[in-house]
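Student: fold the following for me, if possible:
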Amino acid sequence: MGKNFERPSWDEYFMLQAELAKLRSNCMTRQVGAVIVRNNRQIATGYNGTPPGVKNCFEGGCKRCTLRMEGKIESGASLDRCLCNHAEANAIMHCAIMGIEAGSKGAILYTTFVPCLECTKMAITIGIKK
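Tutor: Reported below is the predicted structural model:
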């Protein structure tokens, strides 16, 4: 390694992990990735998409996404009809499913898009610090 070698900061590194996670998204309108980190270790990853066992968006699993892509619904409208889980919610649920305590020890949530109010409330409720 040369003198000018620079590693990414921890924040840059984990944002890159979130960017990578979003590549797994099957949402037709927006791909979002999220990573939960504690003590500079990734403890959960999430991306937005339909729940397990439900057809992917591009297979017609989420009627709202289909209507949105057909131009029949405006951006931001009829969100209550969307079946997709948000990336942040998926990462938080992964912690719950795996029995990982995400928030009590100062975990950080990295996400590639501004979290919605519901995901923000979930993160605050479980004690994610930032």
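
Student: switch to C-alpha atoms for all contacts and neighbour counts from now on
Tutor: Will do.

Student: could you pull out the strands for this protein?
Tutor: Here the chain has its strands, by DSSP state E, at 33-38, 41-47, 108-111.

Student: in CSV: these, plus distance to Gln17.
Tutor: Shown next, in CSV, are the strands of the chain (distance: least, CA to CA, whole Å):
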stretch, distance to Gln17
strand 33-38, 7
strand 41-47, 9
strand 108-111, 9
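
Student: one more, please, to line up against the first structure:
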Amino acid sequence: MPRPHFDDIFMELAVNLAKRSHCIKAQVGAVLTKETRIISIGYNGPPAGTHNCDDEFPDLGCPRDSKGSCSLALHAEQNAILYAAKNGSDIAGSTLYVTLSPCIACARIIYSMKIERVIFLHSYAQYKGIGTDEGVDFLRRFGVQVDEYAPGDGFSLVSDPPLARRV
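Tutor: All right, here's what the predicted structure looks like:
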């Protein structure tokens, strides 16, 4: 049996982290690594100390902002990056594994934090039904390596994260 590549290990962890999300609309996980070591993890949801969307709004999910996004939640990438920064981790030069490609707002944060590489499982543009992956385009334009995840030889993810919670 071949040994799994670190990309496979970290994406599998991101998939499992997505399952911790309380979001009714989408469940997204993220793993921030540097030199094959985990710096931080995150999944989408409201800030700590507030309420979970599936508890407070079990039928429709949390209120939407003017662009149709959750008005309460932090994205998985934001949670992972904020936790790492809060704990003084050196993020520059790191790699971010995420189950949904970054939106434009997260892409700006990723670039600003000098994250070197992003590996994503699913396309944000396809999920949202929009023409282009603005976050991916932004990152590539400014020199961040962005790759769609491709499993290594003989490896497949144990499970794929649900983008919509089955209620």
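
Student: need the strands of structure 1 in TSV (columns: mean neighbour count).
Tutor: As requested, the strands of structure 1 are exported to TSV (neighbours: other CA atoms under 10 Å):
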stretch	mean neighbour count
strand 33-38	26
strand 41-47	22
strand 108-111	25
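
Student: how far away is the residue positioned nearest the centre of structure 1 from Asn48 of structure 1?
Tutor: Centroid-nearest residue in structure 1: Ala87, 2.0 Å away (criterion: CA atoms, centre = their mean). Separation of Ala87 of structure 1 from Asn48 of structure 1 (CA to CA, to the nearest Å) stands at 4 Å.

Student: now do the shared contacts for the two.
Tutor: Taking CA atoms under 8 Å, 6 or more residues apart in numbering as the criterion, Ala87 of structure 1 and Asn48 both touch Val32, Gly33.

Student: between the strands of structure 1, which gets nearest to Gly99 of structure 1?
Tutor: strand 41-47 (10.9 Å; CA to CA).

Student: and the equivalent of Pro46 of structure 2 over in structure 1, what does it touch?
Tutor: Pro46 of structure 2 maps onto Thr50 in structure 1 when the alignment is built from TM-score structural alignment. When contacts are counted by CA under 8 Å, 6+ apart, Thr50 of structure 1 touches Asn26, Cys27, Asn56, Cys57, Gly61, Cys62, Leu83, Cys84, Asn85.

Student: overlap between those and structure 2?
Tutor: Using both residues aligned by TM-score structural alignment, their matches' CA atoms under 8 Å, structure 2 keeps these contacts from those: Asn56, Cys57, Leu83, Cys84, Asn85.
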